[in-house]
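Participant: predicted model follows, preceded by the sequence.
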Amino acid sequence: MRQDGGKWKELSGWAFAEGHWLRRKHFTPQVLSDIAQRIRQSEQGHTGELMVAVEAVAPAHERDSHLRALEVFGRLRVWDTPFNTGVLLYLALDRHSIEIVADRGVAAPAQIWESVIAKLQNRLQHGDYAAGLLDAVAAIEQALALYCPPLPEGRENRNDLPDEPVLL
């Protein structure tokens, strides 16, 4: 999802500065708290687990945003849930890239994730970071409620992954 013109930004250092500026401006402690609260509330109704990772500047060792998202998925141990129902929403601010990685226990079709990404990309392009991200979290949580139903009556859903967004 990288937009054209990224190479000159990379070489000039503009991408580095832009990524950090975007993270400071749009991902305030209040926004991060709101996201965590939304995730915490939603996960009570299903066995899915959502993590949000926001990376100001993606590392040079991995140029492909999807491969970087897979790397972050592994490093944050999103795969390490009892029902293999972890989902990572990954934003690379400097690359203007969004990825969703779902573990094998989430049988949602790719079109659902593509739709979430397209809507969030549009919102971010219009500077609507906080509300756009909260809406993306809500859409992912709706998919998880559909494809990762709650445990049977009497068994409580565990919260196996942190709800707070991770800033990389």
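Facilitator: Yep, it's here.
Participant: going forward, measure contacts and count neighbours with C-alpha atoms only.
Facilitator: OK.
Participant: buried ones in the lengthiest helix in the chain, by neighbour count?
Facilitator: Ordering each helix of the chain by length in residues (DSSP state H) puts helix 129-147 first. By neighbour count on 16 or more other C-alpha atoms under 10 Å, the buried set for helix 129-147 is 129-130, 132-147.
Participant: now do stretch 52-59
Facilitator: When burial is assessed from 16+ other C-alpha under 10 Å, stretch 52-59 yields the following buried residues: Val52, Ala53, Val54, Glu55, Ala56, Val57, Ala58.
Participant: before we go on, here's another structure to hold up against the first:
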Amino acid sequence: MTIQRLCRHLFSPSVRRAFPPATLQAITEAIAAGEQRHGGQVMFAVEADLPLHALWHKVTPRQAAEHAFARLRTWDTVHNNGVLIYLLLADHAIEILVDRGLQGRVAPEQWQRVCTHLREGLRGSQPVAALRDAIDEVSTLLEGHFPASARSDQDGLPDTPQILG
């Protein structure tokens, strides 16, 4: 654990400040609209920082995202096609994790491209648009493998952003 990382986590902005209600609502609406286009399930989770014990054990943002994927039961969908978009604010990290039904269907580079576009967009003057665009990109990737005709009647994952921590 570096001193820099420790300080970033100790003094990270709150999720509520970084994601006001209007932003959370925009994310919810973008996920709901996207899921009308495909048979996949998208979940968005954001965490301000990691607890001290996680930092001590050098938990990476990817490992934190994997833990969130399991804790939020992102894998619990009819077609095993859940996608988690995870942000760890203190590390400025964006991770996308997918369930086994998507393994091998979408190249890791395509998911990484979504992360890159989102990271660049969040640095710009229109972060809400960047979030909507990222969710739209994920929906476009899902459309090619799980068309709307494959949609389940049940919405397996909540559309509302999950605030962790």
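Facilitator: Yes, it's here. Bear in mind the structure is a predicted one, so any value in this text is a computation, not a measurement.
Participant: ok so, going back, looking at structure 2, where would I find the counterpart of the longest helix of structure 1?
Facilitator: Aligned by TM-score structural alignment, helix 129-147 of structure 1 corresponds to residues 127-145 of structure 2.
Participant: so the most centrally placed residue in structure 1: helix, strand or coil?
Facilitator: Nearest to the mean C-alpha position of structure 1, counting by C-alpha atoms, centre = their mean, stands Leu89 at 1.6 Å. Under DSSP: H, G, I helix; E, B strand; the rest coil, the three-state class of Leu89 of structure 1 is strand.
Participant: so how far is Leu120 of structure 1 from it?
Facilitator: Per C-alpha to C-alpha, to the nearest Å, Leu89 of structure 1 is found 11 Å from Leu120 of structure 1.
Participant: same thing with Lys9 of structure 1?
Facilitator: 22 Å.
Participant: wait, doesn't Gln41 of structure 2 sit right on Asn81?
Facilitator: Yes - if you go by C-alpha atoms under 8 Å, Gln41 of structure 2 and Asn81 touch, sitting 6.2 Å apart.
Participant: between those two, which has more neighbouring residues?
Facilitator: More crowded of Gln41 of structure 2 and Asn81, by other C-alpha atoms under 10 Å: Gln41, with 32 against 23.
Participant: which ones are touching that one?
Facilitator: Neighbouring residues of Gln41 of structure 2 by C-alpha atoms under 8 Å, 6 or more residues apart in numbering: Glu35, Thr77, Asn81, Gly82, Val83, Asp155, Gly156, Leu157.
Participant: repeat for Arg155 of structure 1
Facilitator: Taking C-alpha under 8 Å, 6+ apart, one finds nothing in contact with Arg155 of structure 1.
Participant: I'd like to know how far it sits from Thr47 of structure 1.
Facilitator: Arg155 of structure 1 is 11 Å from Thr47 of structure 1, where distance means C-alpha to C-alpha.
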